[in-house]
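[1] Sequence plus predicted model, see below.
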Amino acid sequence: MKPAANTVAAAPRTFGERSLWWRVGSDFMSAPGAVAGLVVLALVVLAALAAPWITPQNPYDLMQLDVLDARLAPGTASSAGGFTYWLGTDGQGRDLYSAIIYGLRISLLVGVGSALIAAVVGTLVGLLAAYAGGRVDALLMRLVDLLLSFPTILMALMILAYMGKGISNVILTLVLLEWAYYARTARGQALVEARREYVDAARGQGLPAWRILVGHVLPNCLPPLLVIGALQVARAITLEATLSFLGLGVPITEPSLGLLISNGYQYLLSNEYWISLFPGLALLATIVAINLVGDQLRDVLNPRLQK
């Protein structure tokens, strides 16, 4: 007996229901910590996007720097008398406030860019493994297990030591190391969804495999992948900062927060703490804000964690 024509339409399209979006939004806003994290994250993103307009100088334009302003304490006026260095300057005479805002742009670019690319690659691999099954599934999952068994920072150091510095190299390295998390989650969720009645109905109507995966299975796999994506952005920013601190991340001409912290490390013993302190606080606030948002998304989108 042929399934009814509207059977597929009854599939639980998770992200297509307005009621679900309303419930997710209301549950999310009920957590003060998550709201605070979202506000901080929004301010960080807006500041990074508006960097040329809200900073007194371009810290990486050599024509705007003065060696006489190197390592000035917070609140000191510039030698030219143009403005005040509210957060002080580093060893090259760069305004730390301006350097932090510009550094946020690089950190967010690396974190968000690598997480998005890794999410696309990992989700496609996970869906393929779940649908194909058999040897294809076994081969892909053994590759995932192999990648997850190695220490991430060690693998990143080895890859970047071979590829060299650069934003594109850092993003590519993080993608190679992070896609496995999405693949494992997408496969597990897809195997659950593949046993649902709406998938059987779609097969009965003769829909092609790619349409079933993309149109019916994928939307219901998105909630856990969205949570992983939010947390992986924070993880990627942390890894990039660590790699830049060790000298294998972004080049000095395009420094991120990690490289700014590294630039001030040599001055800590001379009591010029602000060169590393303020970039470190900016990095800490960004990571904590992303984690707060990701944790609340996990609680909202996973019914088993609901109170």
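    Cool, the structure landed. Numbers count the residues shown, from 1 in each chain.

[2] From here on, just use CA atoms for contacts and neighbour counts.
    OK.

[3] So residue 185 sits against residue 224, correct?
    Yes - shown here, residue 185 and residue 224 form a contact pair, counting by Cα atoms under 8 Å, at 7.4 Å.

[4] separation between residue 148 and residue 126?
    15 Å (Cα to Cα, to the nearest Å).

[5] out of those two, which sits in the busier spot?
    residue 126 (29 against 15; other Cα atoms under 10 Å).

[6] Specify the local secondary structure of that one.
    helix (DSSP: H, G, I helix; E, B strand; the rest coil).

[7] what's it in contact with, if anything?
    Counting by Cα atoms under 8 Å, 6 or more residues apart in numbering, residue 126 makes contact with 182, 183, 184, 185, 186, 187, 188, 190.

[8] right, and out of these, which lies closest to residue 46?
    Set against residue 46, the nearest of these by Cα to Cα is residue 182 (27.9 Å).

[9] That closest one: how many residues sit nearby?
    That count, for residue 182 with other Cα under 10 Å as the rule, works out to 26.

[10] Contact partners for it?
    118, 119, 122, 123, 126, 225, 228.

[11] Relative to residue 155, how far out is it?
    The value you get for residue 182 to residue 155, if Cα to Cα is used, is 18 Å.

[12] What of residue 100?
    Residue 100 is 28 Å from residue 155, by Cα to Cα.

[13] So those two - more neighbours on which side?
    Taking neighbours as other Cα under 10 Å, residue 100 and residue 155 compare with residue 100 leading, 26 against 16.

[14] next SSE after the helix or strand that contains the more buried one?
    Under the criterion of DSSP states H and E, residue 100 resides in helix 96-132. Once helix 96-132 ends, the next helix or strand along the chain (criterion: DSSP H and E) is helix 134-149.

[15] Put this next to the previous one:
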Amino acid sequence: MSAFGTLLRRPAGAAGVVLVLAAALAAVFAPWLAPYDPLAVDLARKLAPPSAAHWLGTDSTGRDVLSRLLWGARPSLAVGLLAVSIGGIGGVALGVTSAMARGLWEQLAMRSMDGLAAIPLLIWAIAIVGIVGVGPVRLGPLTFPNEAKIVLLIGVLYMPPLARVAYGGALLEARADYVQARRLQGASGLSIMLGDVLPNCLSPVVVQATLLVAVGIVVEASLSFVGLGVEPPFPSWGGMLADARRVIFSGEWWTYVFPGLAISLTVIGFNLLGDALRDTLDPRKVSAAGKVVT
């Protein structure tokens, strides 16, 4: 059975796929699924409870919660996925080349990653975004919005954990007998690294990257919650929670319950998916027949 089929046979894997797919569909099809303009203010309907007109109610300015929830999936998933892509490319490159080159480059690269990982990711994010500000940054003819800065920042901060995972796997592969045989055959170091070592150490990297997407969603929501993420009035799950603080004790539960559920379920979905991928791709749990064993 294929890895994907094995993944779906696991209850945790199937649940993770459903939750992640639901969040992805909400983000992609938000313009068609949202019943209202997420920025449209209607003070006559402010703080209206869930009803047939507004399925998830309205917020303190009369904006439809469901519409903002659907559109808010976009920055959360974009930050998580794009940051993991940046961190994965940089981290895997550093980890694999360090394991293959060894020597001075190995020490410089890995010690740099250790130093970067010494400070928690959220502290780095708040400090740097707070220093550079939340406005757009201009570099010549290019203008980078605040979301692009967050993606780049989190992507760089994702490099240490992904580099360590890739480094550990590549180090084991570099010592394997088949790599020594390839060297005796006259294969170049670059050919061995890209053709043999890299493909065989990607499985743990994929698992770690899946789990880091969930971390990125939480970081983006946290930055938006404190005003350093997606700029109002554009919707984000963290920003919706921040707006709901004003009415948290007055009974308008729908303003904070639904954004909180969106964050929680999406993060749980990626965590379940990552755990199931780890079990599915772990060669120690797969028999020679390709079936998962206990």
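    Ah, there it is. Computed from a predicted model, the values in this text were never measured in an experiment.

[16] Can you pull the TM-score for these?
    The TM-score (TM-score structural alignment, normalised by the length of structure 2) is 0.89; 276 aligned residues with a Cα RMSD of 1.6 Å.

[17] The helix holding residue 100 of structure 1 to helix 134-149, inter-axis angle?
    Put simply, helix 96-132 of structure 1 runs at 150 degrees to helix 134-149, going by axes from the mean of the first three to the mean of the last three Cα atoms, to 10 degrees.

[18] Now for the residue nearest the centre of structure 1: which residues touch it?
    Structure 1 has residue 233 as the residue nearest its centroid, 1.5 Å off, counting by Cα atoms, centre = their mean. Neighbour list for residue 233 of structure 1: 111, 112, 114, 115, 290 [criterion: Cα under 8 Å, 6+ apart].

[19] can you do 10 Å?
    107-116, 239, 287, 290-291, 294 (Cα atoms under 10 Å, 6 or more residues apart in numbering).

[20] Just the buried ones from those residues, in PyMOL syntax?
    The buried residues among these can be selected in PyMOL (16 or more other Cα atoms under 10 Å) with this line:
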select buried, resi 107+108+109+110+111+112+113+114+115+116+239+287+290+291+294
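
[21] Tell me which stretches of the stretch 101-250 of structure 2 form strands.
    137-139, 142-144 (DSSP state E, counting those that start in this stretch).

[22] To residue 49 of structure 2, which of these lies closest?
    Once the strands of the stretch 101-250 of structure 2 are compared by Cα to Cα, strand 142-144 is nearest, at 37.7 Å.

[23] how far out from the middle of the chain is that closest one?
    When distances are taken as Cα atoms, centre = their mean, to the nearest Å, strand 142-144 of structure 2 is centred 23 Å away from the chain's centroid.

[24] ok so, going back, where in structure 2 is the aligned partner of the helix holding residue 100 of structure 1, by residue range?
    The alignment of helix 96-132 of structure 1 onto structure 2 (TM-score structural alignment) spans residues 65-101.

[25] Contacts only, for the nearest residue to residue 107 of structure 2 once chain neighbours are set aside.
    Nearest non-adjacent residue to residue 107 of structure 2, counting by Cα to Cα, 6 or more residues apart in numbering: residue 98, 7.9 Å away. By Cα under 10 Å, 6+ apart, the residues touching residue 98 of structure 2 are 92, 104-110, 163, 166-168, 170-171.

[26] can you do 8 Å?
    With contact set as Cα under 8 Å, 6+ apart, residue 98 of structure 2 has these partners: 105, 106, 107, 109, 110, 167.

[27] Kindly report the same for residue 293 of structure 1.
    So, once contact is read as Cα under 8 Å, 6+ apart, residue 293 of structure 1 ends up touching 34, 35, 37, 38, 230.

[28] Name the nearest of those residues relative to residue 166 of structure 1.
    residue 230 (23.7 Å).

[29] Can you tell me what sits against stretch 105-125 of structure 1?
    Under Cα under 8 Å, 6+ apart, the answer for stretch 105-125 of structure 1 is 45, 48-49, 140, 167, 170-172, 174-176, 178-184, 186-187, 225, 229, 232-237, 240-241, 254-257.

[30] Contacts only, for residue 241 of structure 2.
    Applying Cα under 8 Å, 6+ apart, the residues contacting residue 241 of structure 2 are 225, 255, 256, 259, 260.

[31] Try it again at 10 Å.
    221, 222, 224, 225, 226, 248, 255, 256, 257, 258, 259, 260 are the contacts of residue 241 of structure 2 under Cα under 10 Å, 6+ apart.

[32] Could you turn the buried ones of these into a ChimeraX selection?
    Buried members of the contacts of residue 241 of structure 2, defined by 16+ other Cα under 10 Å, are picked up in ChimeraX with:
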select :221,222,224,225,255,256,258,259,260
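
[33] between the contacts of residue 241 of structure 2, which is nearest residue 65 of structure 2?
    Relative to residue 65 of structure 2, and with distances defined as Cα to Cα, the nearest of those is residue 255, at 7.1 Å.

[34] If we ignore the residues flanking it in sequence, what's nearest the aligned partner of that closest one in structure 1?
    Under the alignment (TM-score structural alignment), residue 255 of structure 2 maps onto residue 275 of structure 1. Residue nearest to residue 275 of structure 1 in three dimensions, not counting chain neighbours: residue 264, with 4.7 Å by Cα to Cα, 6+ apart.

[35] What number of neighbouring residues does the one you found come out with?
    20.

[36] Alignment lookup: it to structure 2.
    By TM-score structural alignment, residue 264 of structure 1 lines up with residue 244.

[37] ok, its match touching residue 253?
    Yes - here residue 244 of structure 2 reaches residue 253: they are 8.7 Å apart, a contact under Cα atoms under 10 Å.
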